[in-house]
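1. turn this into a model:
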Amino acid sequence: MDILVWVIVVLFTYVLIRSTFSILGFSKPKNLPPGPTSLPIIGNLHLLGNQPHRSLAKLAQTHGPIMLLKLGQKTTLVITSTAAAKEVLQKQDLAFSNRHIPDALHAHNFSEYSLTVLPIGTQWRFLRRIVHTNIFSDKSLEAKQQIWDQKVKELIAFCQKACMSKDYVDIGGATFTTSMNLISNTLFSKDFINSYEEDSSKEFRDVVTNILVDVGKPNLVDFFPVLKKIDPQGIRRRMTRHFGKILAIFEELIEDRLAMRRSVDDDVLEVCLKISQDSPEELNRSQIKFLMLDMFVGGTDTTSTTVEWAMTELLRNPDVMAKSKDELKHVIGKGKNIKDHDLSRLPYLLCIVNETLRLHPPVPLLIPRNVENPVKLCGYIIPKDTQVLVNAWAIGQDPTIWEDSKEFKPERFLTRQIDVRGQDFELIPFGAGRRICPGFPLALRTIPIILGSLVNNFDWNLDVNLQPKVLDMTERFGISLHKANPLCLIPMPLN
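-> As a prediction, the model looks like this:
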């Protein structure tokens, strides 16, 4: 109760000071973008709701695609059109290139090491070069084909076991295990999860999910920095625990590798340790651990979430499922796993992935950016220290861009040449510009490989009491957009 009283006193003082400044003639800058009227203290916080991507899209219908809000003390710019997104992410990329760093990401000094939020500079460029050269280059990805094939085989074997026993498969959980082991083998040459049984993967999945949920949820500290020492929602304390668990595992792996005193040639950890040994001033152990943390969190959840949404949409649209099965049957052969070199011959499968990313972008508001200095955008003045949100979810469902925008229609991509790699701003699930998600080359390979293998090896049934068209589509908002309730299906032998 004492803390609550203190918070109320501080906020009241803040409002009093703002009112005094207004009386003394301190006016707002001119040419600001339009936006909803702010309330005292909270500004527009009451308008966010529990689905901010949807609430902000609705507000943009009234106030326009370049909209300014006051979230507590934080001025926030929301972009909801392709033209404005292109200005922010491409044409004026440098002015908008730095990140807004939420308080949660100060846990374990994450903000000082992470490629995700580091400011553009020497350290960021060095880490980005390591990632591009040793993890997500075409050469590096092609070298991992044998690992990918083995991990997909293990997923299908698990589903085959469930098929024989008529058990349910948690699609998100199973694909999370697969993507987790793909990433861990790429980084450390070992599986992090030894079994597809729920108890084996649950701890890892919960940690990663909780990180993304806690970073994405509205945090009073971000809106009222004066509350930083109190951390009233406990978000930074939880993030400290989440990060601590993963970083402790990485520390142990590094110690074990150094004790082994032998190389693992195609292993990212080994590459980083060699760089650190040769140039310790450029890459130290903390940087290695946080680079691995970036890959670990970003690479696993995006894949499993997108596959789960795609399977949900296929169940709700049996005609699309049938067309996909037909393509796979004629190109690959019924009951076979998909390999990387098959993807160029499976255009409809790739259309399904694109359509899933359109309706269910993994990061609906992208990773927030921050304006370091005042900048002019489309005739408006954007004040210094403004947080910038690009509503990729709203752009992907804009009816002026997409016909039948709410419908799942992969066919639209057969005739419409739109790429998800950051060049076509109608569809930007991975962002664009120099801050585009570095892991998108991996996602665009692993998602269709896993999805196509699941579709091509089994028929999939719902609970007898459920109908596909009434499948629960409730979202759980965070940095990434999860299904609120897991998709559990029974794999059946192919007809």
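
2. please count neighbours and contacts with C-alpha atoms only from this point.
-> OK.

3. can you name every helix or strand that the helix or strand hosting Phe158 contacts?
-> According to DSSP states H and E, Phe158 maps onto helix 145-165. For helix 145-165, the helices and strands in contact under the criterion 3 or more CA pairs under 8 Å, 6 or more residues apart in numbering; DSSP states H and E are helix 171-188, helix 440-457, strand 488-492.

4. structure for this one too, so we can compare:
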Amino acid sequence: MALLLSLLFFASALFFLLKLNGQRAKKPDVPPSPPKLPLIGNLHQLGTLPHRSLRSLAGKYGPLMLLYLGRIPTLIVSSAEMAEQIMKTNDLIFASRPSMTGAKELLYGCTDVGFASYGEYWRQVRKMCVVELLSIKRVNSFRSIMEEEVGLMIERISHSSSTGAAVNLAELFLSLTSGSIARAALGKKYEGEGEEGRNKFADLVKESEVLLGAFSVGDYFPSLAWVDVVTGLRGKLKRNSGELDRFLDQVIEQHLMRPSDGCDVGKQRDFVDVMLQVQKDSNSDIHLTRDNIKAIILRVNRLPYFQSQDMFTGGTDTTALTLEWVMAELAKHPNVMKKAQGEVRRVVDVKANISEEHLYQLNYMKFIIKETLRLHPPAPLLVPRESTTNVMIQNFYIPPKTRVFINAYAIGRDPTSWENPEEFLPERFANNSIDFKGQDFQFIPFGAGRRGCPGLSFAITSLELALANLLYWFDWELPQGVTEEDLDMSEALGLTVHKELPLYLVPKHHFS
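-> Below is the predicted model of the structure:
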């Protein structure tokens, strides 16, 4: 009997070991990875412009690549096919966001629509944003604000054109977009006394964007989060969040002091009015706290973080920097600029205001915007996602809690999707239906799927209206001594990617 029991025990143990061996042998592969260093993993390979460094690495290791950024497993997606796997086929699994130090501190525990974790709260807030704040009807109601702000910009440029001086377009575009957004969201610009053209709220938001893009040790080494206190990052975040909080309390109190209908008679309702009304509505599906409203205001005022893929996918400067890249490409390609100016001046009556109907007819100008967004997506690495469970992609195993960066820059320059991908050729969009609305994964400057940008119509309307006026009213020249070949197109990285050197051009009033 003892011998029999021994044999049974041996056989059972052997069976268990063989089964374990078989399971190990069958363990699925993970995506290819570059060699990593102890402790820091692949952080040293990101470089000063990570979207470019990661594109280069993807050329060697493939469009689905696993890196370790500190202690965090991170999937890098660099092709349209792989982006579709993340944002469509497995969209629900990758619909959440990783917890990031800056976002938690500045966005009230990530209760904005952009960084909120996927769940019922996020669904209800996004629904409110789409239905109440960013519908076509609502965007059209703000058209007069956009037109007034564009008119102010044109007046400033006209004054400069009379002197023959070059104008700083980066500065002008930032003033334009921050003014438009502040008026639509808050009801007015909140300009500081004695600071002509400066927007107090825009300055605070700009500082918060710098902090959101700052390197946090805790985001990559969770056990070393205390280092952020030593470096001073935590202190800066708390100071900025405190200033923003006090400012937003002031804004909300001013709105609450209005008449009982939440808006002055004859005054257009802004985003804060709408959210306060939703908060009061006992039949609403969502119950907003004051902090929720503040978080959503902050995301709205980062419009249109064309990335980016959220409320407005980014910062108040993203429309501004896209306009700057458009004008830089046109200055570098004067024949394209002349063709675009010819189209606008042909469609628009002499010295007429540019209407929505005019914009609808400006096909070549729309091609230019698309081509600029292909080459210069404002957020080249889309806001990171995070897997909520394990999943197989192309026979590769992706574990839960894997962070995901989609490289829109690399995808927009992928030679398997685009002919002559490094060249600025707006005509490439003339004979195809490729668009940036999230259905064509070779072109995703606004993201796609559940986390796609709900503020797309606001962003595009603002961009088209501003560009059409710039092309209609002025002829543009490079400053004396600068040629098309000399024009610096270097990038500088922040929360978004902008020109390293601000663009200066000389305006000549076309109708003078």
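
5. on that earlier part again, tell me which of the helices and strands packed on helix 145-165 of structure 1 sits most buried.
-> A comparison of these by mean neighbour count, using mean count of other CA atoms under 10 Å, puts helix 171-188 on top with a mean of 24.

6. what's that one packed up against?
-> By 3+ CA pairs under 8 Å, 6+ apart, helix 171-188 of structure 1 packs against helix 145-165, helix 198-216, helix 268-278, helix 285-316.

7. show me where the stretch 1-150 of structure 1 has its strands.
-> 66-71, 74-79 (DSSP state E, counting those that start in this stretch).

8. one step back: quick one, which of the helices and strands packed on helix 145-165 of structure 1 gets closest to Leu350 of structure 1.
-> Each of these was scored for nearness to Leu350 of structure 1 using CA to CA, and the closest is helix 440-457 (6.6 Å).

9. and the gap between the aligned partner of Pro374 of structure 1 in structure 2 and Lys401 of structure 2?
-> If you follow Pro374 of structure 1 across to structure 2 using TM-score structural alignment, you land on Asn390. Here the distance between Asn390 of structure 2 and Lys401 of structure 2 works out to 8 Å (CA to CA, to the nearest Å).

10. between these two, which has more neighbouring residues?
-> For Asn390 of structure 2 versus Lys401, neighbours defined as other CA atoms under 10 Å are more numerous around Lys401 (19 against 13).

11. what's the closest of the helices and strands packed on helix 171-188 of structure 1 to Phe96 of structure 1?
-> Once these are compared by CA to CA, helix 198-216 is nearest, at 19.9 Å.

12. which positions within the closest one qualify as buried?
-> With burial defined by 16 or more other CA atoms under 10 Å, the residues of helix 198-216 of structure 1 counted as buried are 201-202, 204-205, 207-216.

13. any chance of JSON lines for the residues you listed, columns distance to Pro486 of structure 1?
-> Shown next, in JSON lines, are the buried residues of helix 198-216 of structure 1 (distance: CA to CA, whole Å):
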{"residue": "Ser201", "distance to Pro486 of structure 1": "14"}
{"residue": "Lys202", "distance to Pro486 of structure 1": "13"}
{"residue": "Phe204", "distance to Pro486 of structure 1": "16"}
{"residue": "Arg205", "distance to Pro486 of structure 1": "13"}
{"residue": "Val207", "distance to Pro486 of structure 1": "17"}
{"residue": "Val208", "distance to Pro486 of structure 1": "16"}
{"residue": "Thr209", "distance to Pro486 of structure 1": "13"}
{"residue": "Asn210", "distance to Pro486 of structure 1": "15"}
{"residue": "Ile211", "distance to Pro486 of structure 1": "18"}
{"residue": "Leu212", "distance to Pro486 of structure 1": "17"}
{"residue": "Val213", "distance to Pro486 of structure 1": "16"}
{"residue": "Asp214", "distance to Pro486 of structure 1": "19"}
{"residue": "Val215", "distance to Pro486 of structure 1": "21"}
{"residue": "Gly216", "distance to Pro486 of structure 1": "20"}
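
14. from the residues you listed, which single one is nearest Gln146 of structure 1?
-> Of all these, Gln146 of structure 1 sits closest to Ser201, with 22.6 Å by CA to CA.

15. quick one: map that closest one onto structure 2.
-> Checking TM-score structural alignment: Ser201 of structure 1 goes with Arg198.

16. do Lys161 of structure 1 as well
-> In structure 2, Lys161 of structure 1 lands on His159 (TM-score structural alignment).

17. what about Ser33 of structure 2, distance to Gly242 of structure 2?
-> 41 Å.

18. who's more crowded, those two?
-> Ser33 (19 against 14).

19. quick one, what contacts the more buried one?
-> Under the criterion of CA atoms under 8 Å, 6 or more residues apart in numbering, the contact list for Ser33 of structure 2 reads 61, 65-67.

20. if I read this right, Ala85 of structure 1 contacts Val390, doesn't it?
-> Yes. Contact criterion CA atoms under 8 Å: Ala85 of structure 1 and Val390 qualify, at 6.7 Å.

21. quickly list what's touching both of these two.
-> Ile79.

22. hang on, the earlier thing: and for the helix holding Phe158 of structure 1, what's in contact with it?
-> 168-169, 174-175, 178, 181-182, 185, 196, 337, 339-340, 450, 453-454, 457, 490-493.

23. just the buried residues of it, please?
-> Applying 16+ other CA under 10 Å to helix 145-165 of structure 1 flags 147-149, 151-153, 155-156, 158-160, 162-163 as buried.

24. stretch 112-126 of structure 2 now?
-> Applying 16+ other CA under 10 Å to stretch 112-126 of structure 2 flags 112-118, 121-126 as buried.

25. where does that stretch end up in structure 1?
-> Going by TM-score structural alignment, stretch 112-126 of structure 2 sits over residues 114-128 in structure 1.

26. same question, stretch 399-406 of structure 2
-> The aligned range for stretch 399-406 of structure 2 is 383-390, by TM-score structural alignment.

27. what's that stretch in contact with?
-> 29, 74-80, 85, 96, 100, 365-375.

28. residue contacts, the counterpart of Asp281 of structure 2 in structure 1?
-> Aligned by TM-score structural alignment, Asp281 of structure 2 pairs with Asp278 of structure 1. If you count contacts by CA under 8 Å, 6+ apart, Asp278 of structure 1 has none.
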